[in-house]
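Colleague: Can you look at this prediction? I've put the sequence above it.
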Amino acid sequence: MNIKQVEDYEAMSIAGAQLIMETVKRLENPVLGLATGSTPEGVYKQLIDAYQRQQVSFRETTTFNLDEYVGLAGEDPNSYRYFMDDKFFDHIDINKQQTFVPNGKADDLQQECEQYEQRLKDHQEIDLQVLGIGVNGHIGFNEPGTSFKTRTHVVNLAPSTREANARFFNSMQEVPEQAITMGIATIMKSEKIVLLVSGEKKARALDQLLHGDVTEEFPASILQTHDNVQIIADKAALSKVRV
């Protein structure tokens, strides 16, 4: 794993956007794996700005999102489909038909997972996968204890994960208890992985990722075995990392 230390969140966002733009410009039909939440939001702002400056086009790009809440329709402001449209897709020239997010309202969730996995295979997997890391080491919504062999599946969200996301809802009771997520094995098939880490609250998790054992109790640890991982972390996130 390569580590790029940057000054702060904005610098992390700029560096992350630069890697994505390099991939989009280099490949004829790039496939991006995207994440939601506050960590990558700055990256999307940078990419929108670059598009508006005519520095990059996403016309030939296909995207797959890591996850979606079970029970939320795409037009729900708390859904990840809504987040991606609002924070990124609506502001660039991407073909919306080529932006894939799991359907959290599917009648048959298992079938939805299988179909999502098949769509990924149809696109020859992901060229660049953007990830964040949870304080408990989750990647996507793969919580501690998730098998490294998992493909796209339904997961029960850990209390700490629901609490971390509760700020986006009116109350804790409104936070969904389940989500559809790309599995760890699915994520690991990506050609390149970019892990964005910002803030002191992620510092212990980053230290464990870099220096801990590879164990299913800390899902992100599997990244130690991938041969092309770029970590972009600000000073606060690196503040507790052992030298």
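Modeller: On my side now, so go ahead.

Colleague: switch to C-alpha atoms for all contacts and neighbour counts from now on
Modeller: Fine.

Colleague: Residue 82 and residue 68 touch, don't they?
Modeller: No: the pair residue 82 / residue 68 is not scored as a contact, 10.2 Å apart, by C-alpha atoms under 8 Å.

Colleague: Pick out whichever of these two has more residues nearby.
Modeller: residue 68 (27 against 19; other C-alpha atoms under 10 Å).

Colleague: Who are the contact partners of that one?
Modeller: Applying C-alpha atoms under 8 Å, 6 or more residues apart in numbering, we find residue 68 in contact with 79-81, 101-104, 179-181.

Colleague: okay, now the one to match up with it:
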Amino acid sequence: MTLQPIVRPDADAVGDVVATTILERMATAGDRPFLLGCPSGRTAMPVYRALARHAAHGVDLSRMVIVMMDDYVESGALRRVAPELSYSCLGFAERQIVAPIGQPIEIWAPDPADPSRYDEVIDAAGGIDLFLLATGAGDGHIAFNQPGTPRDARTHVTPLGVATRRDNMETFPEFTTLDMVPTRGVTVGVDTIAALSREVIMIVCGSHKNKAFARIARAEAYEPDWPATIVVECKNPTLIADRSAALLEK
């Protein structure tokens, strides 16, 4: 089954739609913690900004738990890079998601020293209520799942390919040369996303994501050479894009 995309004029409009969906899902989840799966980087920033605006207008987001997708791993050790570093995904969550909201929100992140524990914790909590997804422009990576990732992959440590690392040079301008980008990451697996989420939203914005949008929009099942296609095998999937990504006239 292919996905029928929702297209909005620009990334900010996409962010508003997705943030509204999050609030609607939280409203029907009762008083329990609401697990929101989150990517770091540029793609979901309009969503995070919209959530911060809602919080500034008095919306209580304190029941939210931010479940990060991945993080870079230190060279020569099974440790996440220090959160103080600008490219730390845990640090990104602290600085770019939680701090602007200004409420006490818990953050979870995978531990490269014990990756499988992450799936156990998510499963024990009842799964991720809503997972925001993003796709690599050059190789279709999702989180740090690289092309060729098997369908049954759970949270794991993985080498990062050149295309993924080049994509991340765009996200973090301090990476001025490829050899500055870490070569390993810890990541939820494609099956972590598919099996442990109640709902997913794939966000694709910008003309540089034309190829990614086309691949995902026509996918009927998981394609290992483009891991972001796992979205079509998830429960309650949505594909939302801006006009630039969807190659539509303004």
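Modeller: That came through, no problem. If you're wondering where the values come from, they're calculated on a predicted model, not measured in any experiment.

Colleague: tell me the SS of the counterpart of residue 176 of structure 1 in structure 2?
Modeller: Residue correspondence to structure 2 (TM-score structural alignment): residue 176 of structure 1 is matched to residue 182. Three-state assignment for residue 182 of structure 2 (DSSP: H, G, I helix; E, B strand; the rest coil): coil.

Colleague: Not including adjacent chain positions, what is the nearest residue to the residue in structure 1 that residue 198 of structure 2 lines up against?
Modeller: Counting by TM-score structural alignment, residue 198 of structure 2 lines up with residue 191 in structure 1. The shortest distance from residue 191 of structure 1 to any non-neighbouring residue, by C-alpha to C-alpha, 6 or more residues apart in numbering, is to residue 127 (4.9 Å).

Colleague: in structure 1, which spans are helices?
Modeller: Assigned by DSSP state H, the helices in structure 1 fall at 9-26, 38-52, 80-87, 109-122, 159-165, 184-188, 203-211.

Colleague: quick one, which of those is nearest to residue 232 of structure 1?
Modeller: Comparison of the helices of structure 1 against residue 232 of structure 1 by C-alpha to C-alpha identifies helix 9-26 as nearest, at 6.1 Å.

Colleague: give the contact list for the residue nearest the centre of structure 1.
Modeller: Centroid-nearest residue in structure 1: residue 35, 2.6 Å away (criterion: C-alpha atoms, centre = their mean). Residues near residue 35 of structure 1 by C-alpha under 8 Å, 6+ apart: 65-67, 130-132, 140.

Colleague: Counterpart of it over in structure 2?
Modeller: Using TM-score structural alignment, the partner of residue 35 of structure 1 in structure 2 is residue 39.

Colleague: do residue 87 of structure 1 as well
Modeller: Aligned counterpart of residue 87 of structure 1 in structure 2: residue 96 (TM-score structural alignment).

Colleague: cool, and residue 237 of structure 1?
Modeller: Aligned partner of residue 237 of structure 1 by TM-score structural alignment: residue 245.

Colleague: so its match sits right up against residue 208, yeah?
Modeller: Yes: the criterion here is C-alpha under 8 Å, and residue 245 of structure 2 meets it with residue 208 at 7.1 Å.

Colleague: list the ones among the contacts of residue 35 of structure 1 that structure 2 also has?
Modeller: Among those, the contacts conserved in structure 2 (both residues aligned by TM-score structural alignment, their matches' C-alpha atoms under 8 Å) are 65-67, 130-132, 140.

Colleague: which one of the contacts of residue 68 of structure 1 is nearest residue 43 of structure 1?
Modeller: residue 80 (15.9 Å).

Colleague: The closest one and residue 95 of structure 1, how far apart?
Modeller: As judged by C-alpha to C-alpha, to the nearest Å, residue 80 of structure 1 and residue 95 of structure 1 stand 18 Å apart.

Colleague: Neighbour count for these two, which is higher?
Modeller: For residue 80 of structure 1 versus residue 95, neighbours defined as other C-alpha under 10 Å are more numerous around residue 80 (26 against 15).

Colleague: And residue 22 of structure 1? What does it align with in structure 2?
Modeller: Using TM-score structural alignment, residue 22 of structure 1 pairs with residue 24 in structure 2.

Colleague: related to what we said a few turns ago, please tell me how far the match of residue 35 of structure 1 sits from residue 144 of structure 2.
Modeller: According to C-alpha to C-alpha, residue 39 of structure 2 stands 10 Å off from residue 144 of structure 2.

Colleague: Which residues are in contact with each of these two?
Modeller: Joint contacts of residue 39 of structure 2 and residue 144 (C-alpha under 8 Å, 6+ apart) are residue 70.
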